[in-house]
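# Take this sequence and fold it.
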Amino acid sequence: MSDTTPTTSEAPAPPAAPVTLRELFAQILRRMLVATVAITLVGAVVGRFLSDPGSSGVWGALIGGGIGLLFCGATVVSMALGEGRSPQFLAVVVLGGWLAKMVVIIVVLVILRDLTFYDKYVLAGTLGAIVVASLAIEVLAIRSARIPIVDVPEGGAPRD
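Next up is the predicted model:
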């Protein structure tokens, strides 16, 4: 007649939230790579049809995607390198990485300034979209992580 056994949901379980910083940084890098590739492909397709000489938009999107991946990925990698180390080491890595990125972007922009094989607007649009997506990925990953922010000593009572 009727079956009284409970049925289980066939839906897959949601992915577990990261519980360590290493897992968090790995998750952010994976999501950032997927988003960067997707945005670069969309930028290349849109740039192909919107730019005057067709392939200049594709080149703009590819350059923007490369710069975006390099810069946004370098931030996460520098944080991963500083994980578990002293605050001074983390500060040196993050600030040194930021300074190196600024030097690299200035050099790249100076090199690209007079070249005409790419569309500057497609490059800027692709890069801007990647930066916004990267920021959203980082914020959402950090908000959903289950990483304790307070270390409780062995006795269980907080220190003064």
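# going forward, measure contacts and count neighbours with C-alpha atoms only.
Noted.
# and the next element down the chain from the helix or strand that Leu90 is a member of?
Leu90 belongs to helix 87-112 when assigned by DSSP states H and E. Going down the chain from helix 87-112, the next helix or strand is helix 120-144, by DSSP H and E.
# Now do that following helix against helix 87-112: the angle between them, please.
Calculated by axes from the mean of the first three to the mean of the last three C-alpha atoms, to 10 degrees, helix 120-144 forms an angle of 160 degrees with helix 87-112.
# quick one more, to check against the first:
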Amino acid sequence: MSTPSENPASETVSPLGGGAAPKSKYDDHRRPLLRALKYGTIGLVIVTVISLAAWGGAQGLPGIWGVLIGAAVGGGYVLLTALSILVTANTSTGATGAIVLGGWLVKLVLVMIIFIALDGLTFYHQWAFVVTLLVALIVVMVAELWGLITTNVTYTS
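The predicted structure is shown next:
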């Protein structure tokens, strides 16, 4: 087996000459997912802060609890999907698909358990919970989509 220095044909040569070209940040196939997670997290934080101010001011502590639970469920649901794809980015397509679908099933069961556990409890404001959950879902999905479609990556190697 030869090392890269023994086999110069295996090295990436800079088109301008002068040896091996540095690998570009645009060659990282995980870059769109990283940006999607970054933008989604920023969107979730913004929604949470605005909702905390609005619902906390209007409903007090129950509004704050509703916002925190709604943001965690709504934003977490979407962010965990992107995170599971990122974690499996270097595996086979079948493994990625199995983990994403398995993760979706686990998330669905967890959301059902959370809804059942919250049924009848009065420590949180239900409208704050529902509105924040829906807004967080929409904002995080749109922010992740924006992060994905605006990322520059190399299409050929």
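# and the helix holding Leu90 of the first structure, which stretch of the second structure?
On the second structure, the counterpart of helix 87-112 of the first structure by TM-score structural alignment is residues 93-118.
# Can you give the distance from stretch 86-93 of the first structure to the centre of its chain?
21 Å (C-alpha atoms, centre = their mean, to the nearest Å).
# Then stretch 80-97 of the second structure?
On C-alpha atoms, centre = their mean, the centre of stretch 80-97 of the second structure falls 12 Å from that of its chain.
# tell me which residues in it are buried?
For stretch 80-97 of the second structure, burial by neighbour count (16 or more other C-alpha atoms under 10 Å) applies to Leu80, Thr81, Ala82, Leu83, Ser84, Ile85, Leu86, Thr88, Thr96.
# Can you give me the distance of the counterpart of Leu145 of the second structure in the first structure to Ile105 of the first structure?
Correspondence of Leu145 of the second structure to the first structure, assessed by TM-score structural alignment: Val139. Per C-alpha to C-alpha, to the nearest Å, Val139 of the first structure is found 24 Å from Ile105 of the first structure.
# circling back: which of the buried residues of stretch 80-97 of the second structure fall within helices?
Judged by DSSP state H, these include Leu80, Thr81, Ala82, Leu83, Ser84, Ile85, Leu86, Thr96 as members of helices.
# what sits against the second one?
The reference is to Thr81 of the second structure. Contacts of Thr81 of the second structure were listed using C-alpha atoms under 8 Å, 6 or more residues apart in numbering, and they are Val100, Gly103, Trp104.
# what does it align to in the first structure?
Using TM-score structural alignment, Thr81 of the second structure lines up with Thr75 in the first structure.
# do you know how far its match is from Leu135 of the first structure?
Distance from Thr75 of the first structure to Leu135 of the first structure, by C-alpha to C-alpha: 11 Å.
# Check the buried residues of stretch 80-97 of the second structure and tell me the two furthest apart.
Greatest spatial distance in these: Leu80 and Thr96, 13.5 Å, computed using C-alpha to C-alpha.
# Report whether the expected contact of Gly70 of the second structure with Val135 is present.
No: in this structure, Gly70 of the second structure is not within contact of Val135 by C-alpha atoms under 8 Å, at 9.1 Å.
# Between the two, which is the more surrounded one?
Each of Gly70 of the second structure and Val135 has its neighbours counted (other C-alpha atoms under 10 Å); Gly70 has more, 26 against 19.
# which residue in the first structure lines up with that one?
Going residue by residue (TM-score structural alignment), Gly70 of the second structure aligns to Gly64.
# Can you name the residues that contact its match?
Thr40, Val122, Leu123, Ala124, Gly125, Thr126, Leu127.
# what residue of the second structure takes the place of the fourth one?
Okay, so that is Ala124 of the first structure. Counting by TM-score structural alignment, the partner of Ala124 of the first structure is Val130.
# how close does that match get to Gly40 of the second structure?
From Val130 of the second structure over to Gly40 of the second structure (counting by C-alpha to C-alpha), the distance is 19 Å.
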